[in-house]
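S.K.: need a structure here:
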Amino acid sequence: MNTFQKGLSSLNKEVEIGSLPIQGQIPIWLSGSLFRNGPAHFMGGHWFDGLAMIHKFSFRHGNVSYTNRFLRTEAYHHVMEAGKQVAGFGSAGTAGGSNNTNVNIMKMDHHFLALTESPGMVEFDPLTLNTIGVYQFQDNIPAHMTTAHPHLDPHSGQLINFTIQFGKTTFYHIYTIDPMTAHRQLIGSIETDRPGYMHSFAITNHYIILLEFPLVIQPMLLKTGKNFTDSLIWKPDQGLRFLVVSKADGKLHRIVESQAGFGFHVINAFEQGKDVVIDACISKEASAVTNLSIDQLTGDSQIGSHPQFKRYILEEGRSVAVEEILSLESIELPSIHYQRYNGQNYRYAYGVSTSLLHPENMDNQLIKIDTRTGESKIWSQEDCYPGEPVFVATPNGTKEDEGILLSVVLSGVQGRSFLLVLDAQTMDEIGRAEVPHHIPFGFHGIYTEEGM
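M.R.: Here you go, the predicted model:
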């Protein structure tokens, strides 16, 4: 049995714990909450299809409390009350169990929303974690799919995302959300004849960039009861296309091509003169999508889909991107000092990674990569498996990496999880708060001082 197998098993307990045992120290200045999202009840055999659970770690005066709750979605009621298996990313099942929003969390106009790639966002109460319901926008932007990674534009203060509308012609509809009024406004619509599966995208000062991978969605195969991956076909001959869209008028500014690759996550992007630089977690093929069933992850063979840190430079006047690999280490679930450096020239990226000396099918270290030197710093502990590191800046800090990282880590030997606090500059441990049970491997979350 793999020591990380517990992280792919169900957690059905909902608890409230007022104070977790602490080793080391939790910074006194930390006075908000970390919200995490991810699957917690597995039925269909695919990691991505577990029922959504929100986990909340709250910090006050060096103490840490913990609460978790399942989102009471349509999918939850189908599975937990009716005993049905619902169709998902990699699991076939019955229709109707929708809005299993187990991927990410967004804060908008004081609303806390759980997201996935289907258009329905599910609102929850940040104090109790009780489910409020599907959030309704008052507009009619067409959507069959979307991303769970909207961007906050540092210049306009608007949120930016896009939807995919399938039909005889497929459209990417790019829109803004006013975070104070939750009003959506269409920026522009881009036609495509090869709709790519895109989990995230990039923004810079002047552009929105869609990474149209050659992992093509075949709308005719998006049938009720089928799993989503059955509709995907890998067409490496088509290569990767960067659709560079102008923020100002929503028009397609240019298309830049590159060799085939696939990635779930963009790390960051920025403009350098008239060039556009995009950093992303990229694998050479689409096995990152097809090798994530629980049986495959916990099997004896290496799945071989750990992505690399790739930089693409879209030079002015060139139709083919310049490619660089910035680190030999793998990186996934990336984060940066988002509030200050999203869409801007930056230096440091953080993420989970798998050891080059001890590779496993689940990431077993946290990594910090210096994009200017390629050097990396690593935190690891034997038989420990960390989740996405969330960067929290030190109050009044002036340096890009002045802050801490928060990561939920599974101790494979103990079969329990802990919240790890690292110094983001040194990657040294500051402290940890121990949870009395395991937390299944999740995906994304946010730290905020609202919602205590």
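S.K.: drop to CA atoms for contacts and neighbour counts, all remaining ones
M.R.: Fine.
S.K.: Now stretch 26-41: buried residues?
M.R.: Of the residues in stretch 26-41, those buried under the neighbour-count criterion (16 or more other Cα atoms under 10 Å) are 26-27, 30-41.
S.K.: Between which two of the residues you listed is the distance greatest?
M.R.: With distance counted by Cα to Cα, no two of those lie farther apart than 27 and 41, which are 32.6 Å apart.
S.K.: circling back to that earlier point, from the buried residues of stretch 26-41, which ones fall inside strands?
M.R.: Secondary structure assignment (DSSP state E) places 33-41 from those within strands.
S.K.: Relative to residue 445, which of those is nearest.
M.R.: Proximity of these to residue 445, judged by Cα to Cα, is greatest for residue 36, which lies at 4.2 Å.
S.K.: Now that closest one: closest residue in space, sequence neighbours ignored.
M.R.: Of all residues not flanking residue 36 in the chain, residue 445 sits nearest, at 4.2 Å (Cα to Cα, 6 or more residues apart in numbering).
S.K.: tell me the contacts of that neighbour?
M.R.: Counting by Cα atoms under 8 Å, 6 or more residues apart in numbering, residue 445 touches 34-37, 104-105, 390.
S.K.: Same check on residue 406?
M.R.: Neighbouring residues of residue 406 by Cα under 8 Å, 6+ apart: 389-392, 419-422.
S.K.: Kindly recompute the last result at 7 Å.
M.R.: Contacts for residue 406 were tallied using Cα atoms under 7 Å, 6 or more residues apart in numbering; they are 389-391, 419-422.
S.K.: Of all pairs in these, which one is the farthest apart?
M.R.: Taking Cα to Cα, the two most distant members of those are 391 and 419; they sit 13.4 Å apart.
S.K.: higher neighbour count, those two?
M.R.: Neighbours per residue, other Cα atoms under 10 Å: of residue 391 and residue 419, the larger number sits with residue 391, 25 against 22.
S.K.: how about that one, secondary structure?
M.R.: When states are read from DSSP: H, G, I helix; E, B strand; the rest coil, the local structure at residue 391 comes out as strand.
S.K.: Second input sequence below; structure requested for side-by-side comparison:
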Amino acid sequence: MAAPTALPSLSSSGTFHRLASDEEQDAKATKENFHAESWKDWPNEAGFERLEEHRGPIDLKIIGQIPSWAAGSLYRTGPGQNAVDTDNGSTHRVSHWFDGFAHMHKFDIIPSSAPGDGNASIVRYSSRLQAETFVDDIKRRGWRSGISFGQRADPCVGIFSKFMSLFHPIQANNAVVIERNLPGPWSETSRAAQAGHRTGTGDLFVLTDNSLLHKVDPDTLEPLEFIATSKLHPSLRGPLACAHPQRDPESGDMFNYNLEFGSRPTYRIYRTNASTGNVDILATFTVADLSPAYIHSMFLTKNYVVLCVPSSHFSLAGMKIPFVRNLVDGMAPFDKSKPTQWVVVDRRYGDGVVARFTTPAGFFFHSVNAFEEAVVEDRGSQAEWVDLTFDYVGYDSTAIIQGFYLDVILDREEAARKYWIDGPEGSDLVPHLRRQRFRIPASPSSSGSSAQGLSPLPSAEEVFAIPAPHVGELPTINPLYATKPYQFVYSVSSRGLSTMMDCLVKTDVGSRAATIWAPPQSHTPGEAIFVPRPNATDEDDGVLLSVVLDGTAQVSYLVCLNAKTMEEVGRAELEFPIGLGFHGIHAPVSV
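M.R.: Model (predicted):
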């Protein structure tokens, strides 16, 4: 990483480098920016209001250069509409960012055909609404059916309707994570039908924290169908799952969990075989001290799949959810006395749960990476122990969830001040890149698939905790380093200038140095997706693709950054705004 340069102000725009020794100073400057209400000069309304579908395709103006080896399709998902005029004359307004109506986007990056030109010559954009049936149902009813993340329930809706809409929803509103070529019983038919697609994307699915998979046409973005995980395996009948399943980078097998509520809430960890589409239940556990919780992502190493159960527990074993009809109000108040629990499941030999451990009470949305390292105590001997390392972006409490209500993001009636300044303890709102390490025997014995009868739980070792703005949310890495030791994390962070994100940051997990790309005032970046250079030897040899909203001009652009230097090399400009979304995926051109 380049040598550090002087930083006149954390509020500067440009690319600058920071060291571990700057962490405390920069965290303090970020807090000061919040207390100065700097967000009032950083508008984000264009990312949430009056957003439109553009089925296109639309050719975009390219400024600078986008390398030809980044050719492929960049898919993005997130909320679009946030208000619906109903048939009874009222307006249904979305209250939480996570509950906006699904809108999917595609950027086709097409390389130049000119001899010797190593850059893309065309970037084509298209988008499509994904929740039209869901929205039509709201228009007819006048209220939202099913479980939402944080939408406030209509008190006029009767309890019978609440229960029926919860367990028999008309259609879901998946808008968080995109996965391509998911293994399952649909794989062979779908891929045969899509054999000519230039990126080799036969199946495209949009996921959220429920147990429904939303299938989308990868070419037209037409919404196709919803598939319940119970169709994969009859025991996967619970309503909740990870929005972020884990994929084995070698076999392509997919791993997820399913949470079933009841008098004895049950967790099931399962694998979908990439070759056959069959599902194996790797572990089933119901433990008195393991409460049902909101879990957004999980971890995978070479030999284990690991479920981290944060302190985001549901009240009444999850049975409060049908009454409040959203996950946020269904959660119990955060309790520092209830630690985060980790469950380690063998994924190679059918040994079920092989270890459990704890870390201090806290919360997280996103895992970053996980890997194993053999521990050899005597030279020349075989390893008797294995260190499991887990990296994630964590918080000291669940208070951050409240910060994503649209009233706060858009600072309606001073809501931003009430939250960021007068609200929760400031440290609870600061994301940290945390590394936890836990040692297990190289050949652990099974604790049984039920995870019952385990001795008092040991604690993991926290190796480091790097605070914002040297790290942020929506973390990504070079995908070739998944389940392996790695060096760099890319994320969207905040210097306290916006109620959303205001910069992209590259974090070196070895030196704790950070390189920050700070766009101009009111330019809000989205998740940075890493595209590796073919045949590269350096981990950071590639580009980052991020959709940026210019909140002042009310337009968006796709920016391309050099992942080594964090400097802009090119962009593709739109003439309208794209909603501030969540996650995406780059599907490279098939060779």
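S.K.: Distance check, the corresponding residue of structure 2 for the residue nearest to residue 36 of structure 1 against residue 318 of structure 2.
M.R.: Residue 445 of structure 1 maps onto residue 584 in structure 2, with residues paired by TM-score structural alignment. As judged by Cα to Cα, to the nearest Å, residue 584 of structure 2 and residue 318 of structure 2 stand 30 Å apart.
S.K.: likewise residue 215 of structure 2?
M.R.: Applying Cα to Cα, one obtains 28 Å for the distance of residue 215 of structure 2 from residue 318 of structure 2.
S.K.: Count residues in the vicinity of the equivalent of residue 251 of structure 1 over in structure 2, would you?
M.R.: Aligned counterpart of residue 251 of structure 1 in structure 2: residue 352 (TM-score structural alignment). Counted with other Cα under 10 Å, the neighbours of residue 352 of structure 2 add up to 25.
S.K.: where do the strands sit along the stretch 401-550 of structure 2?
M.R.: 432-441, 461-467, 473-476, 488-493, 503-508, 514-518, 523-525, 529-532, 542-550 (DSSP state E, counting those that start in this stretch).
S.K.: now these in TSV, with distance to residue 108 of structure 2?
M.R.: Supplementary listing: the strands of the stretch 401-550 of structure 2 in TSV, determined by distance: least, Cα to Cα, whole Å:
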stretch	distance to residue 108 of structure 2
strand 432-441	32
strand 461-467	35
strand 473-476	21
strand 488-493	23
strand 503-508	23
strand 514-518	24
strand 523-525	19
strand 529-532	14
strand 542-550	12
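S.K.: Between these, which one is closest to residue 404 of structure 2.
M.R.: Distances from residue 404 of structure 2 to each of the strands of the stretch 401-550 of structure 2 were compared using Cα to Cα; the minimum, 12.7 Å, belongs to strand 473-476.
S.K.: what range in structure 1 matches the closest one?
M.R.: With TM-score structural alignment applied, strand 473-476 of structure 2 matches the range 332-335 in structure 1.
S.K.: what does the matching stretch rub up against?
M.R.: Judged by Cα under 7 Å, 6+ apart, the contacts made with stretch 332-335 of structure 1 from elsewhere in the structure are 265, 267, 281, 307, 349-353, 388-391.
S.K.: State the distance from the closest residue to residue 191 of structure 2 other than its chain neighbours to residue 407 of structure 2.
M.R.: Across the structure, with Cα to Cα, 6+ apart as the measure, the residue nearest residue 191 of structure 2 apart from its sequence neighbours is residue 202 (4.3 Å). Distance, residue 202 of structure 2 to residue 407 of structure 2, using Cα to Cα: 39 Å.
S.K.: ok, residue 436 of structure 2 touching residue 388?
M.R.: No - here residue 436 of structure 2 lies out of contact with residue 388, judged by Cα atoms under 7 Å, at a distance of 8.2 Å.
S.K.: Serialize the buried residues of stretch 26-41 of structure 1 to CSV and add fields for distance to residue 226 of structure 1.
M.R.: Compiled in CSV, the buried residues of stretch 26-41 of structure 1 are given as follows (distance: Cα to Cα, whole Å):
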residue, distance to residue 226 of structure 1
26, 46
27, 47
30, 45
31, 44
32, 41
33, 37
34, 34
35, 31
36, 28
37, 24
38, 22
39, 19
40, 22
41, 20
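S.K.: what's the closest of those residues to residue 330 of structure 1?
M.R.: Among the buried residues of stretch 26-41 of structure 1, and counting by Cα to Cα, the member closest to residue 330 of structure 1 is residue 38, at 21.9 Å.
S.K.: quick revisit: quick one: which of the contacts of residue 445 of structure 1 is nearest to residue 404 of structure 1?
M.R.: Residue 404 of structure 1 lies nearest to residue 390 out of those, by Cα to Cα, at 8.1 Å.
S.K.: and the corresponding residue of structure 2 for that closest one, how far is that from residue 76 of structure 2?
M.R.: Following TM-score structural alignment, the counterpart assigned to residue 390 of structure 1 within structure 2 is residue 529. Here the criterion is Cα to Cα. By it, residue 529 of structure 2 lies 10 Å from residue 76 of structure 2.
S.K.: gap between residue 411 of structure 2 and residue 498 of structure 2?
M.R.: Counting by Cα to Cα, the gap from residue 411 of structure 2 to residue 498 of structure 2 is 10 Å.
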